[in-house]
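Asker: I'd like to go over a predicted model; first the sequence, then the structure.
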Amino acid sequence: MKLSMVSTGVLLGSALLLSACSAPNRVQQHIASNAVIEQIGEGEYKGRYRNLYRPAKGYPTYPVTCAADCYPAHPAVSCKTPGQDCQYTGVQRAPELKTGYSLQWLGHASFLVQTPDGQQLLFDPVFGQFDWPVSWAQHFAGIIKRPYMPKLTAQQLANIDAVLYSHLHYDHFSHASIAQIGNKATYYLPMGMADYMPRGGYNIIEQAWYSHSQQGGLNIHLMPAHHFNSRKLFNDDNRALWGGWLLEHSGKTLFFAGDTGYSAHFSDIKQRYGEIDICLLPIASYHHEENGDGYRYVHTTPEDALVAAAELGCKVMIPWGYGNASWQMGDISSHSPLLRLLHMQQQLQSTVPLLILNEGDSVSL
């Protein structure tokens, strides 16, 4: 049987595509001599990662907790309905830091960052709904609709130098987004997460807590977070590490905390690295009354984030996790965390400068 030139080309193109998709990834591990790797030492879960600070029983105590009237309306937050479908309309003022970093908040936990030496980085890029198969399940269930979804142009994606993921949860780690970004960028992951990357010739660097890599003039450090990690339905809890990322260039720092609860690791980071210039801190997914403090154990409340920012010595704090681009997981409305943050800033008389963004906003600092 003879094949036409067209069908031959289609077959050849398909073969090349399949070959690229099945190409092995290139994985390196960077573990500093003073790295911290916290794992279970014995028993059924031996070798699985765990948080640095764990109470002997129950949940920890927190420095401060909003007890009543936590979500008052704020004149700088304009909403269609109370706390829902809002825009921050206040002054977006930041101190004159002259760090050389610029960034765009793409929504939820996703940020596009330009470093002082001109590199383009992405934190936790998830461009659509939850990654498959959760996106499939939520579509048929008709729940957790994401009204705004961040997008970058094909040219922007082609110019990405590095992608930094904090953990495996479906709202932070997306195979679909990785396919859009492609394999030209270097992917920085906590230990064990390379096993969950799709095949396709990706360049991957895994790091332990307090280990670093260098890309151009940029130092990329993995920081501890107080969270957990899983991807599959059964039996892969905490087989991969989780964390936040600290960028450092010519002494100027930017910290992306990833999903995290409040713990002493914030003070530890300050002790090791000094005051942080720019802090990207989560303020959502803490509110779930029927689960007691379970959500708060692994997610910071707005007041937790304000305390953490002070302990980190943040020269400016940019909150994330709320907004019209969020999935509202564990929160009572799209902007309830922001309303609580602004309320608790006054209650605590916090002196940490806040820079409040709406999804899609860009800023140079």
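Answerer: Alright, I've got the coordinates. Numbering: from 1, shown residues only.
Asker: Every contact and neighbour count from this point should use C-alpha atoms.
Answerer: Fine.
Asker: Name the surrounding residues that touch whatever helix or strand Gln155 lives in.
Answerer: Remark: Gln155 resides in helix 154-158, with elements defined by DSSP states H and E. The contact list for helix 154-158 (C-alpha atoms under 8 Å, 6 or more residues apart in numbering) reads Gln180, Ile181, Gly182, Lys184.
Asker: Any buried residues in it, and which?
Answerer: Leu157, Ala158 (16 or more other C-alpha atoms under 10 Å).
Asker: Take this one as well and set it beside the first:
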Amino acid sequence: MVWKNPWYNPALSHHSPDGFINTASVTHQPGDVKRWRNERKAAGLPRPPADGYERFIEQWWQKVEITGDSDGLWWLGHASILLRLQGQYLLTDPVFSRRASPVRFAGPQRRTPSALAIADIPQLDVILISHNHYDHLDTWTLRALLRRFPDVQFFVPLGVGALIRRLGARHVTELDWWQSMIFQGMVYTAVPAQHWSMRTLWDRNRSLWCGWVVESAEGRFWFAGDTGYTPELLTIPQRLGALDAVALPVGAYAPRWFMSIHHMDPQSAVALWQQLGSPLAFPVHWGVFELADESLDQPVKELQLSLSEAAIDNDNFRILKIGQYLPLA
């Protein structure tokens, strides 16, 4: 039987009868994946950080310490963030496993330890999922979180809900781009991203990908998820209002000829941040998994250089250690 998109709306440019698409005409050419893999293998990429993995961990990792009760966040590495807003705790794309993979014995492995144990999370009200790739949706982690917090509310893009419910989740809300829901006094809106989805050989782009804007009494926080740079991202503040804090992806960008469609590099993240009016920002999607050709420390080096070259007159773009706290109040 041919699969048809049950959410298909011909009036929406990111919908297609057989799944979802990016609104910009961006695609890889036949043979690009094989070319990248061959070049990667021939060059022996990715290489270790300049001073080795142990030194990288010493410099860029610390254990999470949860104290106080004011609004703030802890970057847990890669795309995982623990947010505290209005006394509530939220997790984005939580991955606590050793590997980002469908199996436990192969696939990209963590190069930096988990900065927080699930047992040490004081409470959990909401989990936000941006899309279904294994480095963003980890079933082992979600099952463990559901055992500890069985009543947690999930917000996911269209097509991801069935998987989350199979894991035992009781409260799952699926949203399309620009759809919103109010939950416990805060507004959650799924917003566009330029990416793709896939967990098996048979489900490419059958579920949607997105970023999330969370609006509390104190302001709007944007978790961009996985996305390449596109001017469409600027419609987010245009439609929802100015963004007060943003988490922008800066990793898995090399080689740019192949990765730029779906992953921002540090330079495009800085350019987007400036176009947004330079709100409080920090980089994500680096420091844990080696998913592309750059070394683990290359994103932060290029980000520091890009910020320096841009001659920014404020320090609103904060480069955090894994596990570091960033106050939002």
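Answerer: Sure thing, it's come through. Since the structure is predicted, the reported quantities are computational estimates derived from the model, not experimental observations.
Asker: still on that earlier bit, in TSV: the contacts of helix 154-158 of structure 1, plus neighbour count, distance to Leu355 of structure 1 and secondary structure.
Answerer: As requested, the contacts of helix 154-158 of structure 1 are exported to TSV (neighbours: other C-alpha atoms under 10 Å; distance: C-alpha to C-alpha, whole Å; DSSP: H, G, I helix; E, B strand; the rest coil):
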residue	neighbour count	distance to Leu355 of structure 1	secondary structure
Gln180	13	30	helix
Ile181	22	28	helix
Gly182	15	32	coil
Lys184	15	32	coil
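Asker: out of these, which one sits closest to Leu365 of structure 1?
Answerer: Checking these against Leu365 of structure 1 with C-alpha to C-alpha, the nearest one is Ile181 at 25.7 Å.
Asker: Ignoring the adjacent residues along the chain, who's closest to the closest one?
Answerer: Using C-alpha to C-alpha, 6 or more residues apart in numbering and skipping the chain neighbours, the partner closest in space to Ile181 of structure 1 is Leu157 (5.3 Å).
Asker: now for Val243 of structure 2: what does it line up with in structure 1?
Answerer: That one is not Val; residue 243 of structure 2 is Leu. Leu243 of structure 2 maps onto Ile276 in structure 1, with residues paired by TM-score structural alignment.
Asker: That should have said Glu290 of structure 2, apologies.
Answerer: Match for Glu290 of structure 2 (TM-score structural alignment): Gln328.
Asker: Let me see the contact set for that match.
Answerer: Contacts of Gln328 of structure 1 by C-alpha under 8 Å, 6+ apart are Ile144, Ser285, Tyr322, Ser334.
Asker: In strands only, show me these.
Answerer: Per DSSP state E, strands hold no members of those.
Asker: Top of those residues by number of neighbours, please.
Answerer: Most neighbours among these, by other C-alpha atoms under 10 Å: Tyr322, with 27 neighbours.
Asker: pretty sure it contacts Pro337?
Answerer: Yes - between Tyr322 of structure 1 and Pro337 there is a contact at 6.0 Å, judged by C-alpha atoms under 8 Å.
Asker: list the residues that contact both of these two?
Answerer: Ile283, Ala284.
Asker: Burial check on the closest residue to Ala35 of structure 1 other than its chain neighbours, number of neighbours?
Answerer: Spatially, and ignoring its direct neighbours in sequence, Ala35 of structure 1 is nearest to Tyr210 (5.0 Å; C-alpha to C-alpha, 6+ apart). Using other C-alpha under 10 Å, Tyr210 of structure 1 has 22 other residues around it.
Asker: element containing the match of Glu290 of structure 2, please.
Answerer: Per DSSP H and E, there is no helix or strand for Gln328 of structure 1.
Asker: do you know how far it is from Pro147 of structure 1?
Answerer: Using C-alpha to C-alpha, to the nearest Å, we find Gln328 of structure 1 at a distance of 11 Å from Pro147 of structure 1.
Asker: Is Val246 of structure 2 in a helix, a strand, or coil?
Answerer: Classification of Val246 of structure 2 using DSSP: H, G, I helix; E, B strand; the rest coil returns strand.
Asker: and it, what is it in contact with?
Answerer: Contacts of Val246 of structure 2 by C-alpha under 8 Å, 6+ apart are Phe221, Trp222, Phe223, Ala224, Pro279, Leu280, Ala281, Phe282.
Asker: Looking at those, spot the one nearest Asp32 of structure 2.
Answerer: Among those, and counting by C-alpha to C-alpha, the member closest to Asp32 of structure 2 is Ala224, at 25.8 Å.
Asker: who touches the aligned partner of the closest one in structure 1 in this structure?
Answerer: Residue correspondence to structure 1 (TM-score structural alignment): Ala224 of structure 2 is matched to Ala257. Taking C-alpha under 8 Å, 6+ apart, we find Ala257 of structure 1 in contact with Met223, Ala225, Gly243, Gly244, Trp245, Cys279, Leu280, Leu281, Pro282.
Asker: can the residues you listed go into a markdown table with extra columns for distance to Glu359 of structure 1?
Answerer: Formatted as a markdown table, these follow (distance: C-alpha to C-alpha, whole Å):
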| residue | distance to Glu359 of structure 1 |
| --- | --- |
| Met223 | 25 |
| Ala225 | 24 |
| Gly243 | 23 |
| Gly244 | 21 |
| Trp245 | 21 |
| Cys279 | 17 |
| Leu280 | 14 |
| Leu281 | 15 |
| Pro282 | 14 |
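Asker: That's all I had, so thanks and see you.
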